[in-house]
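J.: With the sequence up front, the predicted model follows.
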Amino acid sequence: MACLDNRIVFNEQPLLSKEQSGQGQVIQQSAEIMDEPLIGAFRCSDARSSSTEQGCLEEAHASAKCSMTTGQAHHRTDQMTTTSSGALPIEDWLKAEPAHQRREALPPPQQPAPTAINMWSLIKDMVGKGELSRVATPVQFLEPLSELQQRCEDMEFSELLDQAAAVERCSLERLLLVTAFAVSAYSGVKRTCKPFNALLGETYELACPEKGFRFISEKVQHEPTTINRVLAEGRGWTFELEDELHTRFTGTAVELAPIVLLQVAFSDGDTYRWGKAMTSINNVIVGRIHLEHKGSWRLRGVQSGLIACMKFHAATMLSSKSKLHEVSGVVEKDGVALKGVKLRGKWDRELHADLPDGSSRLLWRVNPPAADPSRYCMTPWVLRLNDLTPQLAGRLPHTDTRLRPDVRCLELGIYDQAAVHHKQMEEGQAKKLARIAKPGATHEPRWFERVGGCGKIGEEYLFRYRGGYWEACAAGAFAAQETQIERE
């Protein structure tokens, strides 16, 4: 089967000049409409991307092999997590990765906020029609993040995984810490604005040496269902996520029901898997919009047989304020609950564990709020996710979310340009999908590959990491790719 070029080019020119810092300014875009828009379009250039990038990748792998033969190989013990290519272990990457200058607020908006539009006129025809994830949403209802960046919100409390990696394998202590990490992922998801839908082939990276991990995500499939794939690596652990998000409008609320498989694998061979609860955005037509998580999931220690059974309690009309956002759980072994072990807390605040000896232990507590949470009520962690730090200048691939002009314009408060760019990107996505729908054409993800003979999503992973992203980054492949495009 012929494979169409899967590169995404958000802009023929870089969104930020090399002299500009992470805040940056949006460069004036051409208003000319082209047969195949360069802003926000997937471009089918059969030969443009391969030669330079492949040469840099080969150089990166050759360099890695050379370093291995000079004596670094013996440092790769079972206490280190490596990429599947084995070329750039996390410990070596942490030594080389520079510290990033993180922002504490969004830039002030450059335009007044757009006037409100009638929500009912927008979504009344969607009642009962099921899937909403592919519906084009006006930028007034979006926040300046893509769904790939939103997946990175799970990593805010990655230190819990560092602590879990340091305790005994298959222990109750490790299970409790991984469960706390799983619950902490809900704490930042209280905002009611929708993230931008990722485009097919879009990627996102977060290099976070100050917290000791690196993160990469990619939208790997759009049809028949959309699938996003995530891989994060830290000291002694690997976190993976693959999800298929289903949304529907009930008439009063928007319900988000993910089919998702999350996994943490520690370097000592201990693995944990779990899912996610349903999220409901209530009162979208009348009243105060608020969000809640509800339902239950089980976090299973594959080798230990220990299972944390967690329940998110839905609020009712009679619920007191003290009962809002409650989460509770028990730990089971062979289908029998462990005596004296209980989990309790609030998903937006903290999680405690009651232990068999009668003591109670605080497993996790939310970080203080941002001094300037912005008009989107973002936490300090979320504020950094779309930041173009100076350390990223010239190093990101063209597929990275940070280079999307519609997301960038919305963050800068240039609402009219954000709407124009967003429309162009949706049109470019439609053209890309039409091309790969033709017989003999397909889309191959760049950094993940489909696993043959797999089961259903949410039960086993349908895609796995190919390897090579961080090696290409270190070798300057993406910067060389940008230079090639500028010359052409």
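T.: Cool, the structure landed. Only a predicted model underlies this, so the values are computations on that prediction, with no experimental measurement involved.
J.: can we go C-alpha only for contacts and neighbour counts from here?
T.: OK.
J.: could you point out which element follows the one helix or strand Glu426 maps to?
T.: Under the criterion of DSSP states H and E, Glu426 resides in helix 415-436. Using DSSP H and E, the next helix or strand after helix 415-436 towards the C-terminus is strand 441-442.
J.: the helices in the protein, which residues?
T.: In the chain, the segments counted as helices under DSSP state H are 50-67, 90-96, 119-123, 147-151, 159-165, 172-184, 380-383, 405-412, 415-436, 469-474, 477-487.
J.: and Val382, how many neighbours does it have?
T.: The number of residues packed near Val382 is 22, by other Cα atoms under 10 Å.
J.: Now do the same contact list for it.
T.: Under the criterion of Cα atoms under 8 Å, 6 or more residues apart in numbering, the contact list for Val382 reads Glu153, Gly188.
J.: for Arg365, same thing?
T.: If a contact means Cα under 8 Å, 6+ apart, then Arg365 has Arg349, Glu350, Leu351 as its contacts.
J.: returning to that earlier point: chain center to the helix holding Glu426, what's the gap?
T.: Relative to its chain's centre, helix 415-436 lies at 21 Å (Cα atoms, centre = their mean, to the nearest Å).
J.: Give me the buried positions along it.
T.: By neighbour count on 16 or more other Cα atoms under 10 Å, the buried set for helix 415-436 is 415, 417-419, 421-429, 431-433, 436.
J.: Now that we have the contacts of Arg365, which of them are buried?
T.: Looking at the contacts of Arg365 with 16+ other Cα under 10 Å, the buried ones turn out to be Arg349, Glu350, Leu351.
J.: for those, which one is nearest Trp274?
T.: When those are ranked by distance to Trp274 (Cα to Cα), Leu351 comes first, at 17.4 Å.
J.: Just give the nearest non-adjacent residue to the closest one, would you?
T.: Computed as Cα to Cα, 6 or more residues apart in numbering, the closest residue to Leu351 that is not its neighbour in sequence is Gly345, at 4.4 Å.
J.: Tell me how far the one you found lies from Lys311.
T.: Taking Cα to Cα, to the nearest Å as the measure, Gly345 and Lys311 are separated by 11 Å.
J.: want to compare, so here's the second one:
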Amino acid sequence: MGSPEKNQNNGGFFATMTSGLSMFSSAMHRSVNGSIASSKERDGYWKMMQSYIGSDITSVVTLPVLIFEPMTMLQKMAELMEYSHLLDQADECEDPYMRLVYASSWAVSVYFAYQRTWKPFNPILGETYEMVNHDGITFISEQVSHHPPMSAGHAENEHFTYDVTSKLKTKFLGNSVDVYPVGRTRVTLKRDGVVLDLVPPPTKVNNLIFGRTWVDSPGEMVMTNLTTGDKVVLYFQPCGWFGANRYEVDGYVYNANEEPKILMTGKWSESMSYQPCDLDGEPLPGTELKEVWHIAATPPNDKFQYTYFAHKINSFDTAPKKLLSSDSRLRPDRWALEKGDLSKAGAAKSSLEEQQRAEKRTRESKGDQFVPKWFDQTDETTPTPWGELEVYRYNGKYIEHRNAIDTSDAIDTSDVQSIEFNPWQYGDLS
């Protein structure tokens, strides 16, 4: 398979740790202080990487901060809300098939934003991210498990609720890695109570060690209306030689009898369009292809290839009053990296990781189990194409917490940036 066009950014949809490995390989040629590493040191790095071949490397590789972007995976979960107006339209739509056109276009829309080169920070156990001031949405995500790494998220406005439990599974293949999204995503449209289930395609990160890193997500994305049995199946075309077919997405909306009703086509890097079709999947006479989603303008020459919405997510403009001290924005390593201080960011990252290990020791010495605040682990284990998933459910406590704060007049919001980052269950980690 050839590489994609040279002028495209790198990165990947579910790249919790894979998107930076190519940069890690270049870093292998330098020591920590920036000097050229010896051949013995390089050989040691190569042996380390080779020992991971065939393994799930989601949380076993410690990577240098120079390959990171100033954002965590909890914040990246919120990026799916950029084009949330499509879910609003799905909720308002009376046509059950057009409802799936809007909702599946929303699911495709995030792929453009997730093709960035940089690796997000892995969240600390108990870390959270809150977002307000975007289309009336209240968003909360929380790191609910450290081994295996798992996150849960909930978003809500007047039109929909969005709930996700995310656990990644990877397979390192030497110069590439396969990433399997072992997760469950559910969207409930409030007007009719329709529940939509999303299964995204797997991702393959190519040229990790040699060549220019690029990401492909070949395979099917399936969104099913669990209420009616209707579904949409979109096929993400694999990238061919010289970038042929890269970004292309094609498929159909089917009724419960698996008869095609609407064809969909486009590129996840640009736009999606739809057209009514006959039972053979051919466009109906007298109809035309209509665009349903188009990417928004992006900042030119952005250092981290951020969209305008990514900057919005990362800013305190989207933070609510009395931000939780466990919020990702407050992480000292993320904050230092955003300010361009790599040395401080690296030291802060190491300190946070050591504090996380210290809290684990404290918890185990007390015989305690970690309990998330905003999500409850259920007894449900759901099958996915890549393994079983323990399901976490939003417990409703966050909206009660937020309502109490928003209706209070005694909240000091003068300097939210001065809040000390603290996701810890135990205060004294000395």
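T.: Arrived safely, thanks for sending. All of these numbers come straight from a predicted model, not from anything done at the bench.
J.: tm score of chain vs chain?
T.: TM-score of the superposed chains, computed with TM-score structural alignment, normalised by the length of structure 2, equals 0.78; 364 aligned residues with a Cα RMSD of 2.9 Å.
J.: re earlier: can you name every helix or strand that the helix holding Glu426 of structure 1 contacts?
T.: In this structure, helix 415-436 of structure 1 packs against strand 41-42, helix 405-412, with contacts taken as 3 or more Cα pairs under 8 Å, 6 or more residues apart in numbering; DSSP states H and E.
J.: What's the average distance for that helix when superposed on structure 2?
T.: The superposed helix 415-436 of structure 1 is, by mean Cα distance after the TM-score superposition for structure 1, a mean 1.3 Å from where its aligned residues fall in structure 2.
J.: for the helices and strands packed on helix 415-436 of structure 1, which one sits closest to Arg214 of structure 1?
T.: Ranking these by their distance to Arg214 of structure 1 (criterion: Cα to Cα) puts helix 405-412 first, at 22.3 Å.
J.: and the angle from that closest one to helix 415-436?
T.: Helix 405-412 of structure 1 and helix 415-436 are oriented at 160 degrees to each other (axes from the mean of the first three to the mean of the last three Cα atoms, to 10 degrees).
J.: Pretty sure Val230 of structure 1 sits against Leu206.
T.: No. Taking contacts as Cα atoms under 8 Å, Val230 of structure 1 lies outside contact range of Leu206: 11.3 Å.
J.: Which one's more surrounded, these two?
T.: Val230 (25 against 18).
J.: And that one, what's its match in structure 2?
T.: By TM-score structural alignment, Val230 of structure 1 lines up with Gly153 in structure 2.
J.: Not including adjacent chain positions, what is the nearest residue to its match?
T.: Here the nearest residue to Gly153 of structure 2 in space, its sequence neighbours aside, is Ser141; by Cα to Cα, 6+ apart that works out to 4.0 Å.
J.: The one you found corresponds to which position in structure 1?
T.: For Ser141 of structure 2, the equivalent position in structure 1 is taken to be Ser217, counting by TM-score structural alignment.
J.: Look at its match and say how many residues are nearby.
T.: Residues near Ser217 of structure 1, counting by other Cα under 10 Å, number 28.
J.: Tell me which residues touch it, please.
T.: For Ser217 of structure 1, the contact set (Cα under 8 Å, 6+ apart) comprises Leu148, Thr203, Tyr204, Glu205, Asn228, Arg229, Val230, Leu231.
J.: 10 Å instead, please
T.: Contacts for Ser217 of structure 1 were tallied using Cα atoms under 10 Å, 6 or more residues apart in numbering; they are 147-149, 151-152, 201-206, 228-232, 240-242, 400, 447-448, 465.
J.: do the same with Cys56 of structure 1
T.: Under the criterion of Cα under 10 Å, 6+ apart, the contact partners of Cys56 of structure 1 comprise Ala62, Glu471, Ala472, Cys473, Ala474, Ala475, Gly476, Ala477, Phe478, Ala480, Gln481.
J.: Once you drop chain neighbours, what's closest to the residue nearest the centre of structure 1?
T.: By Cα atoms, centre = their mean, the mean C-alpha position of structure 1 lies nearest to Arg151, the distance being 2.6 Å. Distances taken as Cα to Cα, 6+ apart put Val230 closest to Arg151 of structure 1, at 7.7 Å, once the chain neighbours are dropped.
J.: you'd agree the match of Val230 of structure 1 is up against Gln143?
T.: Yes. Under the criterion of Cα atoms under 10 Å, Gly153 of structure 2 is in contact with Gln143, at a separation of 8.9 Å.
J.: Common neighbours of these two, please.
T.: Residues touching both Gly153 of structure 2 and Gln143 (Cα under 10 Å, 6+ apart): Leu74, Thr128, Tyr129, Thr165, Ser166, Trp374, Phe375.
J.: of the residues you listed, closest to Thr188 of structure 2?
T.: Using Cα to Cα, Thr165 is the member of the shared contacts of Gly153 and Gln143 of structure 2 that sits closest to Thr188 of structure 2, with 14.9 Å.
J.: just checking, what residue in structure 1 corresponds to Phe112 of structure 2?
T.: Taking TM-score structural alignment for the superposition, Phe112 of structure 2 sits opposite Ser187 in structure 1.
J.: Give me the nearest residue to that match, chain neighbours excluded.
T.: Beyond its immediate neighbours in the sequence, the residue positioned closest to Ser187 of structure 1 (Cα to Cα, 6+ apart) is Asp348, lying 4.2 Å away.
J.: and that neighbour, what pairs with it in structure 2?
T.: Counting by TM-score structural alignment, Asp348 of structure 1 lines up with Ser269 in structure 2.
J.: Neighbours of its match, how many?
T.: The burial count assigned to Ser269 of structure 2 is 20, neighbours taken as other Cα under 10 Å.
J.: Ok, His313 of structure 1 next?
T.: In terms of burial, His313 of structure 1 registers 18 neighbours under the definition other Cα under 10 Å.
J.: residues contacting it?
T.: If you count contacts by Cα under 10 Å, 6+ apart, His313 of structure 1 has them with Glu292, His293, Lys294, Gly295, Ser296, Lys323, Leu324, His325, Glu326, Val327, Ser328, Lys346.
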